[in-house]
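Visitor: sequence first, then the predicted structure:
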Amino acid sequence: MLSQLFGSACSLELSLDTEPSRKTAVLGRDKRGERAPIFEDGEKVSGKAQVVLKPGKKLDHQGIKVEFIGQVDMLYDRSNSYDFFSITKDLMGPGSMFESEKWQWEFGNADKKYETYHGINVRLRYFVRLTVVRNYASNIVKEIDIVVQNKGVPPEINNTIKMEVGIEDCLHIEFEYDKSKYHLKDVVVGKVYFLLVRIKIKHMELDIIRREITGQGSNATSDTETLTKFEIMDGAPVRSECVPVRLYMSGFDLTPTYKNVLNKFSVKYFLNLVLVDEEDRRYFKQQEIFLWRKRIGG
């Protein structure tokens, strides 16, 4: 149970009803950071709220309420927050409190079709807020977050990716990945054929890249992160050589692909094949892939 003191009159306590078997996930970008229980779309969210008065204290208020809120925050502009839904339940009307009060609250079948996301420039969060409304002083507020994850639908069509890349009279390679849509714990399987090699290749790697796009049109901002660099070849290849590719995705901080969430942001993923020559020049080819969630918590 979480609590926080507000002045000397009272403290607020807010907790979630969760069974021991419910999975949890980190709220932010730090894997060692605070964790919260995972809920799916359509699941009820319930818990307990309490206003704890100190002995001999009185609390005048204009009402006590609990809200369930879905919110998008632009992290570069904290004033630019957007509540895409909000449900309110009144716990107590205006009046005075002379002793502590405790309530059970519940938001049944609440709409949670967008997943929790914490990126470079944008955050989508779901939280419950307990508020004591006051007239002549700032409101007393306590919040608690949940994580929302939703299982995706397995793709009916999942085509292989085949592409050629080259530098005229110097390098010609052909690469192939077994599919274009992957779940978050999947394995990228493929191969790279060297059809022509006239430059001295030092090594080859396969990167997973995440691109976060915030805003719309001319105001859109794009940020790119390289989540992993996986070496698939060390040393110079020869003509007609075929290099196998096998990259396990389970060890990386991946989310599903998000397309134009609430007209606020999108998240895309790419496989980036990189060759580095002996002069450290880099030759690369990017290919977008689609990621989906096969199971909750992964």
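Guide: It's in. Numbers count the residues shown, from 1 in each chain.
Visitor: from now on I want contacts and neighbour counts done on CA atoms only, so please keep to that.
Guide: OK.
Visitor: can you pull out the helices in the protein?
Guide: Using DSSP state H, no helices are found in the chain.
Visitor: quick one: the residue nearest the centre of it from residue 123, how far?
Guide: Taking Cα atoms, centre = their mean, the centroid of the chain lies closest to residue 117, which sits 2.8 Å from it. Applying Cα to Cα, to the nearest Å, the value for residue 117 to residue 123 is 5 Å.
Visitor: again with residue 110
Guide: In terms of Cα to Cα, residue 110 sits 20 Å off from residue 123.
Visitor: and the nearest residue to residue 57 once chain neighbours are set aside, how many neighbours does it have?
Guide: Distance criterion Cα to Cα, 6 or more residues apart in numbering; nearest residue to residue 57, sequence neighbours excluded, is residue 9 at 5.8 Å. Residue 9 has 14 neighbours, counted by other Cα atoms under 10 Å.
Visitor: about what we covered before: pretty sure the residue nearest to the centre of the chain sits against residue 146.
Guide: No - counting by Cα atoms under 8 Å, residue 117 sits too far from residue 146 to count as a contact (11.4 Å).
Visitor: common neighbours of the two, please.
Guide: residue 125 (Cα atoms under 8 Å, 6 or more residues apart in numbering).
Visitor: how near is the residue nearest to the centre of the chain to residue 185?
Guide: 18 Å.
Visitor: could you do residue 100 as well?
Guide: 48 Å.
Visitor: could you do residue 58 as well?
Guide: 54 Å.
Visitor: and what of residue 7?
Guide: Taking Cα to Cα, one finds residue 7 at 47 Å from residue 185.
Visitor: looking at these two, which one has more neighbours?
Guide: Neighbour comparison, residue 7 and residue 185: the larger count goes to residue 185, with 18 against 8 (by other Cα under 10 Å).
Visitor: the residue nearest to that one when sequence neighbours are not counted: what's it in contact with?
Guide: Closest residue in space to residue 185, ignoring its immediate chain neighbours: residue 250 at 4.3 Å, by Cα to Cα, 6+ apart. Applying Cα under 8 Å, 6+ apart, one finds that residue 250 lies in contact with 184-186.
Visitor: and the residues you listed as a markdown table, adding distance to residue 295?
Guide: A markdown table is the format used below for those (distance: Cα to Cα, whole Å):
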| residue | distance to residue 295 |
| --- | --- |
| 184 | 9 |
| 185 | 9 |
| 186 | 12 |
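Visitor: one more to weigh against that first structure:
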Amino acid sequence: MNFFGFGPSADLDIILDSQETRKTAELRTEDGKKLSHILYYDGEDLTGKLHLHLKKPGSRLEHLGIKIEVFGQIELYYDRGNFHTFLQLSRELARPGDLLQHSTYNFSFPKVEKPYESYTGANVKLRYFLRATVVRRLATDIVKEREFVVHTLSSYPPHEVGLANSSIKMEVGIEDSLHIEFEYNKSKYHLKDVIVGKIYFLLVRVKIRHMELGIIKRETTGAGQNTFNENENIVKYEIMDGSPVKGESIPIRLFLGAYDELTTTMKDVNKRFSVRYYLNLVLVDEEERRYFKQQEIILWRKGDKTRKPFQTQLQQQYKQMQNPNVKLETGDGEAGWTPVPPSVIPTIVVSDVGNGKENTKPESEVNEEEERKEVDSPTPQKGVEVGEEEEEEET
């Protein structure tokens, strides 16, 4: 509110370039709601415009400078008000002076390093935002913030499965009561991946009621005596109902893409917090006793697939060879197939020797006529020669 003329006399609006066409991502707030923000990656430019609108046209706005800043901050909930800043860039948009009309300022932050992924957890929050400030002398500064989301991309090539992404295999159990062997195909999964595995029962002397597989997120904040651990069950998936027998094998197939709450694994982010994930296998017997085994996995974010131009060209050439009567048309980087008009189809000259005439017909019609002739022509019977049949008819 504007008390005695000392309130904000102008509105600020931060417009990012290509914000209408750029990808967006949802980020959870502290109260559990999800808000959509523009998505950026590490090393991308931050460019846009700052619009300053005077509330009273024709009035004068005196200021001591206009600037815009980029921030990357970590806030621990047990230490409210203290922000740990790991990224801060500033640009001066206008020097001290007076504004008499609406103004627009361009800003650019080239190749901004964004080392961590945006995250909101139970005890910590990591956020990126732009802050525009109009510094004033006798009144409160006019401030406008615009938050955006950052995703970090990783890669674990399939040819390195033997070293970097080996399978998980382990035998666990209780002596003379329960002995099981579980196996998961990988130890590192991207957020749209599928967990494939199996549970093999080597010894069963306990009456099992059901078995479930879960994913636990463990968030660790602080250090030393101020360390806080928060566990959250993200996934709980029942994979067996009933008592198993010795030698039985239970398959596992869990699709991670169905759970939006999953984030990437974060280890020692700016020495402030960590986020780890564990596969939790739980067996419950008829007396409500629970047997469980946890195994840590790594979750990572995979970039969108982009088809290489060379591969696209090879595929187009292959399709053209398979169907020469189809013309390839490309637009916006995608291949489109449209039939060739009859005028473009190559023609073949067919000469009729008996009549001394030449007929010009499309290749497709010629092929159809040849096939029709082959079907209509009589086939000789087995054991009878054509020449003998003609002689018998003449006699």
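Guide: Thanks, I have the structure now. None of these values were measured; they are calculated from a predicted model.
Visitor: returning to that earlier point: structure 2: which residue goes with the residue nearest to residue 185 of structure 1?
Guide: Using TM-score structural alignment as the criterion, residue 250 of structure 1 maps onto residue 257 of structure 2.
Visitor: again, but for residue 114 of structure 1
Guide: In structure 2, residue 114 of structure 1 lands on residue 116 (TM-score structural alignment).
Visitor: count the residues that sit near the closest residue to that match other than its chain neighbours.
Guide: Distances taken as Cα to Cα, 6+ apart put residue 152 closest to residue 116 of structure 2, at 6.7 Å, once the chain neighbours are dropped. Summarising burial for residue 152 of structure 2: neighbours were counted as other Cα under 10 Å, giving 17.
Visitor: separation between residue 152 of structure 2 and residue 20 of structure 2?
Guide: Following Cα to Cα, the distance that separates residue 152 of structure 2 from residue 20 of structure 2 is 22 Å.
Visitor: before we move on, what about residue 250 of structure 2?
Guide: 48 Å.
Visitor: those two: which is more packed in?
Guide: Comparing residue 250 of structure 2 with residue 20 by other Cα under 10 Å, the one with more neighbours is residue 250, at 14 against 9.
Visitor: do I have it right that that one meets residue 199?
Guide: Yes - at 5.0 Å, residue 250 of structure 2 counts as touching residue 199 under the criterion of Cα under 8 Å.
Visitor: tell me which residue of structure 1 is furthest from the middle?
Guide: residue 56 (45.6 Å).
Visitor: quick check: closest non-adjacent residue to that residue.
Guide: Closest to residue 56 of structure 1 by Cα to Cα, 6+ apart is residue 98, at 7.8 Å.
Visitor: contact partners for that neighbour?
Guide: Counting by Cα under 8 Å, 6+ apart, residue 98 of structure 1 has contacts 53, 56-59.
Visitor: just residue 85 of structure 2 next, same as before
Guide: 71-74.
Visitor: just tell me what it corresponds to in structure 1.
Guide: Aligned by TM-score structural alignment, residue 85 of structure 2 pairs with residue 83 of structure 1.
Visitor: what's in contact with stretch 113-129 of structure 1?
Guide: With Cα under 8 Å, 6+ apart, stretch 113-129 of structure 1 has contacts from 27-29, 41, 66-76, 141-150, 212, 214, 223, 261, 265.
Visitor: do the same with stretch 168-176 of structure 2
Guide: Outside stretch 168-176 of structure 2, the residues touching it (Cα under 8 Å, 6+ apart) are 179-187, 203, 205, 293.
Visitor: tally of neighbours for the corresponding residue of structure 2 for residue 59 of structure 1?
Guide: Here residue 59 of structure 1 is matched to residue 61 in structure 2, going by TM-score structural alignment. By other Cα under 10 Å, the residues close to residue 61 of structure 2 number 17.
Visitor: excluding chain neighbours, what is closest to residue 61 of structure 2?
Guide: residue 99 (4.9 Å).
Visitor: structure 1: which residue goes with the one you found?
Guide: Alignment note (TM-score structural alignment): residue 99 of structure 2 maps to residue 97 of structure 1.
Visitor: and what about residue 375 of structure 2, helix, strand or coil?
Guide: Of the three states, residue 375 of structure 2 takes helix according to DSSP: H, G, I helix; E, B strand; the rest coil.
Visitor: that one: neighbour count?
Guide: 10.
Visitor: and it? What does it align with in structure 1?
Guide: In structure 1, residue 375 of structure 2 lands on no residue (TM-score structural alignment).
Visitor: what residues of the strand or helix carrying residue 312 of structure 2 count as buried?
Guide: In the assignment (DSSP states H and E), residue 312 of structure 2 maps to helix 309-322. Applying a neighbour-count criterion of 16 or more other Cα atoms under 10 Å, one finds residue 316 buried in helix 309-322 of structure 2.
Visitor: next structured bit after it?
Guide: Next along from helix 309-322 of structure 2, by DSSP H and E: strand 326-331.
Visitor: what's next to that following strand, contact-wise?
Guide: So strand 326-331 of structure 2 is contacted by 316, 320, 335-340 (Cα under 8 Å, 6+ apart).
Visitor: between the residues you listed, which is nearest residue 304 of structure 2?
Guide: Checking those against residue 304 of structure 2 by Cα to Cα gives residue 335 as the nearest, at 18.8 Å.
Visitor: show me what contacts the closest one?
Guide: Applying Cα under 8 Å, 6+ apart, the residues near residue 335 of structure 2 are 316, 328-329.
Visitor: of the residues you listed, closest to residue 299 of structure 2?
Guide: Using Cα to Cα, those come closest to residue 299 of structure 2 at residue 316, 35.8 Å.
Visitor: what's that closest one aligned with over in structure 1?
Guide: In structure 1, residue 316 of structure 2 lands on no residue (TM-score structural alignment).
Visitor: what's the answer for residue 231 of structure 2, then?
Guide: Using TM-score structural alignment, residue 231 of structure 2 pairs with residue 224 in structure 1.
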